[in-house]
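Trainee: Attaching a predicted model along with its sequence, questions to come.
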Amino acid sequence: MTDKLLLLDGPEGLVHLLPFLFEYHPENSVVLAGITPAGEPLGFLRTDLPADPGLWPSLAEELLDAHRDEAASFGYPTHRLVAYICPDPDDPNYGPRSRLTHQPIADCFRDACRRQGLVLGEAVYVTRTHYWPMLTTAPSGGHPIPEPPAELDPTGLPRSSDVLKSLAPVTGAQAAAMAATLDSAVRTLHAEIRSDGHQSVVDNAMDLVATTVAELAAGARQAKETPDDLAARLLLALQYDDVRNTALVHCEDHELPAANELWLALAHRCPAAYADHAAVPLALHAFTAWALGDDARSRLALQAAEACMPDQDLTRILLGMFNDGAAFEHLRAHLREHRAAWGIPVAD
């Protein structure tokens, strides 16, 4: 989040604030934010916008429950709430028609706040060009999003839908070919386990990860040029916790760009039948993006990892660290200790 002091002034201020809560423009999202009497942001939560209207009442209740727990744990002062409904830009009815379709979400938040004794100051429907206050004004053509003040210019911030698309796996003929390669790699892996045992397979997988990162860091090839058979072996290897943990230690400055590209390339190679296998490389991509200073991409990669495999250990751990404000250098010091203990060399 930006370190600027943000003070809000009506619906336009709310719209200007939104991207700075996450350092990206949330889309296909519902956001609940607290606002102090002085107009300062105070705690915020984001979740996916469900396509099923039947889920909207429970969504409102769950976000309010989570916000109330957060407020209690941090001792937030008395405040009001604002709900943002940010539709999917790929919705064919995107704009005024989708705003009417989603009006019941605002009503769900209003009713849930009344039941819980909370104050909902506004619900704001936000597209890329317009916004609609959903509780205080009648449906209309919406208000154009005006030019923001200089300190709230979100021009350089990415849009979540664009980033999530860049994390999506291959489709079509590429996906079919990769699925066949993974099927073959699974059979080979099972044969190796029967022949040599799990520990031998894990040890070889650790060596494979270390060798691959070292080669990429040395410029032997681009990560996106990784052959399908090697990508398949790495994807299967990363499903082992020990291999996943050793993947994290490749976090020196000269390794991070290569590792970041490798984890993304592997996530791209997960067709639908192996979608859950993308959770670990996406979480590793989130870790390296964070290490490289790209907080927005890091959080969105964790969102994508969670969608592939809910409550996966690495995703949960990293999200907790990010939310607690952990420092990368502090974590890197611990990873270096583990790396030395595991005997994993640091290539120049």
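Mentor: Okay, I see it.
Trainee: contacts, neighbours, all on C-alpha from now
Mentor: OK.
Trainee: Could you pull up the residues touching the residue lying closest to Gly13 once chain neighbours are set aside?
Mentor: In this structure, Gly13 finds its nearest non-sequential neighbour in Leu7, 7.7 Å apart by CA to CA, 6 or more residues apart in numbering. Contact partners of Leu7, counting by CA atoms under 8 Å, 6 or more residues apart in numbering, are Gly13, Ala38, Gly39, Glu40, Pro41.
Trainee: Provide a PyMOL selection command restricted to the buried entries of those residues.
Mentor: To isolate the buried ones among the contacts of Leu7 in PyMOL, judged by 16 or more other CA atoms under 10 Å, type:
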select buried, resi 13+39+40+41
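Trainee: quick one: contacts for Asp91?
Mentor: Contacts of Asp91 (CA under 8 Å, 6+ apart): Ser98.
Trainee: at 7 Å instead, please
Mentor: Shown in contact with Asp91 (CA atoms under 7 Å, 6 or more residues apart in numbering): no residues.
Trainee: quick one: which helix or strand includes it?
Mentor: Counting by DSSP states H and E, there is no helix or strand that carries Asp91.
Trainee: ok, now Val31?
Mentor: With DSSP H and E as the test, Val31 turns up in strand 29-35.
Trainee: what angle sits between whichever helix or strand comes after that strand and strand 29-35?
Mentor: Counting by DSSP H and E, the element after strand 29-35 in chain order, helix or strand, is strand 41-48. On the basis of axes from the mean of the first three to the mean of the last three CA atoms, to 10 degrees, strand 41-48 is oriented at 170 degrees to strand 29-35.
Trainee: tell me the contacts of the residue nearest the centre of the chain?
Mentor: For the chain, the residue nearest the mean C-alpha position is Leu300 (2.3 Å; CA atoms, centre = their mean). Leu300 makes contact with Ser160, Leu164, according to CA under 7 Å, 6+ apart.
Trainee: re earlier: how much space between the residue nearest to Gly13 and Glu40?
Mentor: 5 Å (CA to CA, to the nearest Å).
Trainee: what distance separates the strand holding Val31 from the middle of the whole chain?
Mentor: In terms of CA atoms, centre = their mean, to the nearest Å, the centre of strand 29-35 is set 16 Å apart from its chain centre.
Trainee: same for it, what does it pack against?
Mentor: strand 41-48, strand 80-86 (3 or more CA pairs under 7 Å, 6 or more residues apart in numbering; DSSP states H and E).
Trainee: need the contacts of Leu7 in CSV with distance to Ser140, can you?
Mentor: Below are those laid out as CSV (distance: CA to CA, whole Å):
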residue, distance to Ser140
Gly13, 20
Ala38, 29
Gly39, 26
Glu40, 28
Pro41, 27
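Trainee: Show me which pair in the contacts of Leu7 is furthest apart.
Mentor: Largest separation among those by CA to CA: Gly13 and Ala38, giving 13.0 Å.
Trainee: Please compare the first structure with the one that follows:
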Amino acid sequence: MTNHDETTGTPGNSDIPGRGESERTGLPPRARSAGRAGPAGFREDGRGHGREEAREGDRPPRPDGIGRTAYDSHDHAQQVTLRTPAELADALPYLLGYRPEDSIVLVALHDKEGRGRFGGRARLGIPATTDDWPTAARQLARGLVTGSERRGVRPEQMVVFLCREPGPGESGRQVKERLEPLARTLRLECGSLDIPVVEALCVSGGRFWSYCCDDEGCCPAEGTPLGLPGTSVLAAAATYAGIQVRGTLSELRARFLPWEYPAALEQEKALDAAGMALVPRILDAASRHEVAEETLSLAGRIMGRLAGAPPTSGMLPADLRDDDLLGRDEAATLILGLQDRTTRDRAAEWMEGAEAEAALRLWRALARRCVGSYGEHAAAPLTLAGWVAWSTGDELEAREALAMALGADPDYLFARLLHQACNEGLDPESVRRCLRTEREDRGPTTPDEPS
């Protein structure tokens, strides 16, 4: 599902429409060559989707209004009940695993003994123009419902969140009023699917407002302050259960964005030189295998270098450390070498255990080196990063990396297949099994390639 005002769609648990049937190699246009779409192994074995958080206490919900409805969210034995709009607003980052910015979020509810139990959820950036709001609302609502039905559970109710920070000179209340037509459109769209919206909240400037409740006692006109992060009952339960909230999507995407400081010029020169040397060899059947072995051997050495580096806390310091461990010429050689699909598929075999952590760090670092005119080349390392993240259980980073890969090259079929499979809640083990078999059938690896 693409967004009208973003180059990369970033749905949560939503369906992804087709983006075309061909995948390009990522080589410069004059140097395209045929290749495989990616490893096989996708199967629709339909795991359930969406984390369901927790419940505590057992008071029955009061019947008179959304502010008094209980929402069950469970994680095995740990359970918490959300009874008010304030608790629902505080829960949003834990439902998604991050703090959404400039977002429409839909959360499906399933009835269980009179309680709304959280199901799938989907996110889309708020379109820049109001003319696009009806289309966005239709895409998001129908995508979430279709995906839920495919997994055998149709939502019975829906909760809507609109998240946008105030602009210069603007108040949160003004944001709430400006987005009210969007909230109404979403409610009508869900209603047309016979799924009522039982609560719609605007979150802005550290406060929230309800579009469904006009009771000044619980939803005052000036808004209600959000609780301090990490202080709610749900926050405590989520921490106990190991659920992580990792800042914002912007902070996560920054790990994959190309350099924009002076060093990018030198990196682009290194990419130009590597392209002159490697592209003819990749397109030559006699030397293509030799380039693949050189690429994988170099990647293996750098992964060992990364794995041996002292640990660093924080995403930005860790990424800066990894950047310092990767030379310009090394990065250029790997980026060009990974444009060959067979080489990329072999690199995808570093997907579990200690190999996976080092590989993910390398793919992030290579994506950051796809600077200037080489933006399309980022599709390969971004897809590999998304695959490793999904394989190791980090669906949030996987979806973002794969969406960014499709932003770099909308026709990159391996990224599209992985993105759709991840969003549909399929089990990555089927792909891992296929890659393990290919690795075993091939026999011993190159001397510097991790085994």
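Mentor: Received the coordinates, thanks. Being a predicted model, the structure only gives us computed values, none of them experimental.
Trainee: And the TM-score between them?
Mentor: Once superposed, the chains reach a TM-score of 0.84 (TM-score structural alignment, normalised by the length of the first structure), with 344 aligned residues with a CA RMSD of 3.1 Å.
Trainee: What's the residue nearest to the centre of the first structure aligned with over in the second structure?
Mentor: In the second structure, the residue paired with Leu300 of the first structure is Glu400, using TM-score structural alignment.
Trainee: mean shift between the helix or strand harbouring its match and the first structure?
Mentor: Taking DSSP H and E as the criterion, Glu400 of the second structure maps to helix 395-408. In the superposition against the first structure, helix 395-408 of the second structure averages 2.7 Å from its aligned positions (mean CA distance after the TM-score superposition for the first structure).
Trainee: Turn the helices and strands packed on strand 29-35 of the first structure into TSV, including distance to Pro310 of the first structure.
Mentor: Below are those laid out as TSV (distance: least, CA to CA, whole Å):
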stretch	distance to Pro310 of the first structure
strand 41-48	13
strand 80-86	23
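Trainee: out of those, nearest to Pro144 of the first structure?
Mentor: strand 80-86 (15.0 Å).
Trainee: what's the closest one aligned against in the second structure?
Mentor: Residue span in the second structure matched to strand 80-86 of the first structure, by TM-score structural alignment: 157-163.
Trainee: which residues make contact with stretch 286-298 of the first structure from outside it?
Mentor: With CA under 7 Å, 6+ apart, stretch 286-298 of the first structure has contacts from Phe22, Glu23, Tyr24, Val163, Leu256, Asn260, Arg299, Ala301, Leu302, Phe328.
Trainee: How much space separates the last one from Asp295 of the first structure?
Mentor: Phe328 of the first structure sits 11 Å away from Asp295 of the first structure when distances are taken as CA to CA.
Trainee: Compare the two (neighbour count), which wins?
Mentor: Asp295 (20 against 17; other CA atoms under 10 Å).
Trainee: other SSEs contacting the longest helix anywhere in the second structure?
Mentor: Taking DSSP state H as the criterion, the second structure has its longest helix at helix 285-307. Applying 3+ CA pairs under 7 Å, 6+ apart, we find helix 285-307 of the second structure packed against helix 263-283, helix 328-337, helix 353-368.
Trainee: from the middle of its chain, how far away would the longest one be?
Mentor: Spelled out, that is helix 263-283 of the second structure. Worked out by CA atoms, centre = their mean, helix 263-283 of the second structure lies 30 Å from the chain centre.
Trainee: Next, the angle helix 353-368 makes with it.
Mentor: 110 degrees.
Trainee: residues making contact with helix 263-283 of the second structure?
Mentor: Ser33, Ser287, Arg288, Val291, Arg328, Asp329, Ala332, Thr333, Leu336, Arg369, Val371, Gly372.
Trainee: give the contact list for the second one.
Mentor: Contacts of Ser287 of the second structure were listed using CA under 7 Å, 6+ apart, and they are Arg281.
Trainee: Next one: it from Gly386 of the second structure, what distance?
Mentor: According to CA to CA, Ser287 of the second structure stands 29 Å off from Gly386 of the second structure.
Trainee: Tell me the counterpart of Glu192 of the first structure in the second structure.
Mentor: Under TM-score structural alignment, Glu192 of the first structure pairs with Arg281 in the second structure.
Trainee: Starting from Val291 of the second structure, give me the distance back to that match.
Mentor: 7 Å.
Trainee: who has more neighbours, these two?
Mentor: Val291 (21 against 17).
Trainee: Identify the residues contacting that one.
Mentor: Ile282, Gly337.
Trainee: Surely Ala305 of the first structure and Leu282 touch.
Mentor: Yes - under the criterion of CA atoms under 7 Å, Ala305 of the first structure makes contact with Leu282 at 5.4 Å.
Trainee: circling back: list of residues touching the match of strand 80-86 of the first structure?
Mentor: Contacts of stretch 157-163 of the second structure (CA under 7 Å, 6+ apart): 100-110, 195-204.
Trainee: Repeat the analysis, applying 6 Å as the threshold.
Mentor: For stretch 157-163 of the second structure, contacts defined as CA atoms under 6 Å, 6 or more residues apart in numbering pick out 101-109, 195-203.
Trainee: And these, which of them are buried?
Mentor: Neighbour-count burial (16+ other CA under 10 Å) is assigned, among those, to 101-109, 195-203.
Trainee: sorry, back to before: kindly calculate the angle that the helix holding Glu400 of the second structure makes with helix 353-368.
Mentor: Going by the same axes, to 10 degrees, helix 395-408 of the second structure makes 40 degrees with helix 353-368.
Trainee: ok, back up a step: of all the helices and strands packed on strand 29-35 of the first structure, which one comes closest to Met321 of the first structure?
Mentor: If we rank those by CA to CA, the stretch that ends up nearest is strand 41-48, at 16.0 Å.
Trainee: helices or strands up against the closest one?
Mentor: On a contact count with 3 or more CA pairs under 6 Å, 6 or more residues apart in numbering; DSSP states H and E, strand 41-48 of the first structure meets strand 29-35.
Trainee: mean shift between the strand it packs on and the second structure?
Mentor: Averaged out, strand 29-35 of the first structure is 1.6 Å away (mean CA distance after the TM-score superposition for the first structure).
Trainee: how big is the angle separating that strand from strand 80-86?
Mentor: Using the same axes, to 10 degrees: strand 29-35 of the first structure against strand 80-86 is 160 degrees.
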